[in-house]
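Trainee: return atomic coordinates for the entry below.
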Amino acid sequence: MTALLAGGESPIGLAIAEALARDGHRVVGAGLAPCADPVYTRYETADLSDPERAREVVATALDTLGGLDVLVLATAAMPVAPVTATTDEQWHTALRATLDVAFNLCRATLPHLRRAVVAVGSVNSFLSAPGLPAYAAAKGGLDALMRQIALEYGASGIRANVVAPGLIGGEDLENAAEGYPVGRTGTPRDVGEAVAFLASPAASFITGVTLPVDGGLSIASPAAYLRPDLRARFPRIPENRT
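Mentor: Sure thing, here's the model as predicted:
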C-alpha cells in the first residue's frame, strides 16, 4: 500500500504518516519545509500551490512507490483578522495553502489513484470563530471539493472524505478543554488515526463525508458551558470508575 502526504512536515502530518506506515503504507511526504523523518520513504520540499511543482511531486511519488493508493491533504495557513481587516495577501495565502494545493494534487493524482483521498479540514468550516474568515472559507471550500470528487470518482473506486479537527494542542489547554465534552483538546495522533481509518479498506462504504474529530465540540451548545445552571446538570461521575 502506498500514500502521498502533503503537509508532511507538521506535527499532524507526521502523526498521519506514522499511522499510515503502521498500517502498511509506504509514504512519500511533501511540504514547504524540509523533513528528514524516517517514516517517509521519500520526502520532497515543494510549494504545492504551484501546479507544475505539484505535478512533479506526484510523478516522483508514482515513480518511487510504483503507484498510489491514497492521497492525504494536510496543508493550511491561518491568518487571523476580521473580514474588513483581512488583506488581499492573507486571503490568497489561506486559499493557496489549502485549496490550490488540494486542487493541484487531486487533478494530478486522480488519474492514477486506486483508493482514497483524505483531506484535513477543520471544524471552522461549519463552526464560526472570530478572526478566521480566510481560513474558514478555505476549509469550507475543501469540504466542497472532496464531496465533488466523491461524486464524480466513486464509480472508479475512489473515495474522498474530510476529517475536521477541533483544537489540536493550544497555549491554554486547561481552559480550552472546558468546552469539550470529552474533557480534553485533541492531539495530532487523534487526527492521524482518523485519517488512517478513512484511508483504509475498512472505510470502503464511506465517502463524501466530513468527520468531526473534535471531542464532541460540534455537538455542544455553548450555553451548556457558559450558563452555571446548565453546567450544574452534568452528572458527577466518580473518578475511580472501574
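
Trainee: alpha carbons only for contacts and neighbour counts from here, please
Mentor: OK.

Trainee: nearest spatial neighbour of residue 133, skipping sequence neighbours?
Mentor: Of all residues not flanking residue 133 in the chain, residue 83 sits nearest, at 6.0 Å (C-alpha to C-alpha, 6 or more residues apart in numbering).

Trainee: actually residue 27, sorry about that
Mentor: Closest to residue 27 by C-alpha to C-alpha, 6+ apart is residue 3, at 4.8 Å.

Trainee: strands of the protein, start to end?
Mentor: Using DSSP state E, the strands of the chain run over 2-6, 26-31, 42-45, 68-73, 113-120, 159-165, 210-213.

Trainee: could I get those as TSV with distance to residue 55?
Mentor: Output for the strands of the chain, formatted as TSV (distance: least, C-alpha to C-alpha, whole Å):
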stretch	distance to residue 55
strand 2-6	12
strand 26-31	12
strand 42-45	12
strand 68-73	13
strand 113-120	14
strand 159-165	20
strand 210-213	26
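
Trainee: now those strands as a markdown table including mean neighbour count and distance to residue 126?
Mentor: Below are these laid out as a markdown table (neighbours: other C-alpha atoms under 10 Å; distance: least, C-alpha to C-alpha, whole Å):
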| stretch | mean neighbour count | distance to residue 126 |
| --- | --- | --- |
| strand 2-6 | 28 | 23 |
| strand 26-31 | 26 | 26 |
| strand 42-45 | 20 | 31 |
| strand 68-73 | 26 | 19 |
| strand 113-120 | 25 | 14 |
| strand 159-165 | 27 | 9 |
| strand 210-213 | 21 | 10 |
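
Trainee: residue 93 is nearest to which of those?
Mentor: strand 26-31 (15.0 Å; C-alpha to C-alpha).

Trainee: what's next to that closest one, contact-wise?
Mentor: Applying C-alpha atoms under 8 Å, 6 or more residues apart in numbering, the contact partners of strand 26-31 are 1-9, 17, 20-21, 39-48, 57, 61, 65, 75.

Trainee: before we go on, could you also do this sequence so I can check it against the first one:
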Amino acid sequence: MARPGTPETALPGVPETARKVLIVGGSSAIAAAAARAFADTGAAVAGVALDPFDAPGYAATRAADCADPAQAADAVHWAHAELGGLDTVVPAAAVMPVAAAADTTDAQWRAAIDVTLGSAFATCRAALPLLPRGAAITMVGSVNATLAAPGLPGYAAAKGGVEALTRQLALEYGPRGIRVNAVAPGLIGGGDLPNAHEGYPLGRTGTPEEVAAAVVFLSSAAASFITGTVLPIDGGLSIASPAAFLRPDLRARFLPDAP
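Mentor: Here you go, the predicted model:
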C-alpha cells in the first residue's frame, strides 16, 4: 500500500510528469472512453470496476466494489502505488434501477445510493489525503439530478447527491488547490430507443467520447480556475421546455418555420 508523498512510479515507462488518473466504474462506456481520452494526452490511467476487465487506455485494472469503503480505500492506494502517485480521480460507478417509487425495493434503493453516491464518497475520502495541489476530481453526474423522469427515484436521488458532494468538496478542498467538478450527461447512446433524440435541441443523443472530452477538460490545467461546477453534456436538453419543444401546436405558434 502506497503512502502519501511516495512519488516512485511502479509501472515502467510512466513519466513523473504524466497525469496519474484513477477511474472508478472503469468498465462502463463513458469511463472506458475517458480512459482512452486521458491516455491520448499521455496520462497513465488505472481503472477499477466490480468485475475484472481490460480495456484500451488503461495502464492497470483491477476488480473492487468501491461501494464498500474498505475496498474503495484499498483501490485508491493500489492506484497510487501502481501509478507512482495520483492527481486525478473520476468516480463514475453507477446503477440505475427502473421502478416507480412505490415499487422500488429496499435493495434497489440501497444499490442506487450505495453504488452511485456511496462509492463516489468513499473513493474521494480515501483519495483526498493523497492528492497534491493541482489535483482534480471529476464526478460523473446526470441530468436526472435536476430533470425528473418516471421510474428513477433512486438514481435521481443518488445523482443529486453526487452534485451536492461535488460542491461540498470543492468548497472544503479549494484552499488546498484541489478542484472538484462534475459532468452531467444526458442520454448517451440510445440508438436502440425509438425517437430517443426527441427533446434534444441538437436533434440527437450524445456519445461516450463527448462526455469523456469534457471529463478530460475539467481535469486538466486548462480548467484551472473552474471548481464546484456541474457541466451539462446533454445536447441542450436541460435548457429546453418539454411542453414548448415537444408539442407541435406550441412549436407552430412560437416558431412557425421550425422543423
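
Trainee: what's the counterpart of the residue nearest to residue 27 of the first structure in the second structure?
Mentor: Matched by TM-score structural alignment, residue 3 of the first structure corresponds to residue 21 in the second structure.

Trainee: list the contacts for that match?
Mentor: The contact partners of residue 21 of the second structure, by C-alpha under 8 Å, 6+ apart, come to 38, 43-46, 86-90.

Trainee: relative to residue 45 of the second structure, how far out is it?
Mentor: From residue 21 of the second structure across to residue 45 of the second structure, the span is 5 Å (C-alpha to C-alpha, to the nearest Å).

Trainee: ok, residue 161 of the second structure next?
Mentor: Applying C-alpha to C-alpha, the value for residue 161 of the second structure to residue 45 of the second structure is 26 Å.

Trainee: ditto for residue 145 of the second structure
Mentor: Note on residue 145 of the second structure: its distance to residue 45 of the second structure, by C-alpha to C-alpha, is 28 Å.

Trainee: same check on residue 135 of the second structure?
Mentor: From residue 135 of the second structure to residue 45 of the second structure the distance is 14 Å (C-alpha to C-alpha).

Trainee: then residue 75 of the second structure?
Mentor: Relative to residue 45 of the second structure, residue 75 of the second structure is positioned 13 Å away (C-alpha to C-alpha).

Trainee: with residue 64 of the second structure instead?
Mentor: Residue 64 of the second structure sits 16 Å away from residue 45 of the second structure, going by C-alpha to C-alpha.

Trainee: cool, and residue 249 of the second structure?
Mentor: As defined by C-alpha to C-alpha, residue 249 of the second structure lies at a distance of 50 Å from residue 45 of the second structure.

Trainee: against the second structure, where does the lengthiest helix in the first structure fall?
Mentor: Among the segments of the first structure that qualify as a helix by DSSP state H, the longest is helix 133-153. Matched against the second structure by TM-score structural alignment, helix 133-153 of the first structure falls on residues 153-173.

Trainee: just the buried positions in the matching stretch, please.
Mentor: 153-163, 165-167, 169-170 (16 or more other C-alpha atoms under 10 Å).

Trainee: all helices for the first structure, in order.
Mentor: Along the first structure, the stretches classed as helices by DSSP H are 11-22, 51-65, 88-95, 101-109, 133-153, 173-176, 188-199, 222-226, 228-231.

Trainee: check contacts around residue 9 of the first structure.
Mentor: Going by C-alpha under 8 Å, 6+ apart, the list of residues near residue 9 of the first structure reads 29-35.

Trainee: now swap in residue 25 of the second structure and tell me
Mentor: 31, 47-50, 91-94.

Trainee: out of the residues you listed, which is nearest to residue 179 of the second structure?
Mentor: residue 91 (14.0 Å).

Trainee: trace that closest one over to the first structure, please.
Mentor: Correspondence of residue 91 of the second structure to the first structure, assessed by TM-score structural alignment: residue 73.

Trainee: for that match, which non-adjacent residue is spatially closest?
Mentor: Distances taken as C-alpha to C-alpha, 6+ apart place residue 119 nearest to residue 73 of the first structure, at 4.5 Å, with adjacent residues excluded.

Trainee: distance-wise, check the residue most central in space within the first structure relative to residue 69 of the first structure.
Mentor: The residue lying closest to the centre of the first structure (C-alpha atoms, centre = their mean) is residue 120, at 1.1 Å. Per C-alpha to C-alpha, residue 120 of the first structure is found 17 Å from residue 69 of the first structure.

Trainee: residues contacting residue 168 of the first structure?
Mentor: The contact partners of residue 168 of the first structure, by C-alpha under 8 Å, 6+ apart, come to 185-188.

Trainee: who wins on neighbours among these?
Mentor: Counting neighbours by other C-alpha atoms under 10 Å, the top entry in the contacts of residue 168 of the first structure is residue 185, with 24 neighbours.

Trainee: what do we get in the second structure for it?
Mentor: For residue 185 of the first structure, the aligned position in the second structure is residue 205, judged by TM-score structural alignment.

Trainee: contacts only, for that match.
Mentor: For residue 205 of the second structure, the contact set (C-alpha under 8 Å, 6+ apart) comprises 186-190, 196-197, 234-235.

Trainee: now do the same contact list for the residue nearest to the centre of the first structure.
Mentor: Contacts for residue 120 of the first structure (C-alpha under 8 Å, 6+ apart) come out as 72-75, 162-165, 195.

Trainee: ok, now how distant is it from residue 154 of the first structure?
Mentor: Residue 120 of the first structure is 20 Å from residue 154 of the first structure, by C-alpha to C-alpha.

Trainee: who wins for most neighbours among the contacts of residue 205 of the second structure?
Mentor: When neighbours are counted by other C-alpha under 10 Å, residue 234 leads these with 25 neighbours.

Trainee: next up, the contacts around residue 124 of the second structure.
Mentor: Residue 124 of the second structure touches 89, 91, 137, counting by C-alpha under 8 Å, 6+ apart.

Trainee: corresponding residue for it in the first structure?
Mentor: Using TM-score structural alignment, residue 124 of the second structure pairs with residue 106 in the first structure.

Trainee: then residue 222 of the second structure?
Mentor: In the first structure, the residue matched to residue 222 of the second structure (TM-score structural alignment) is residue 202.
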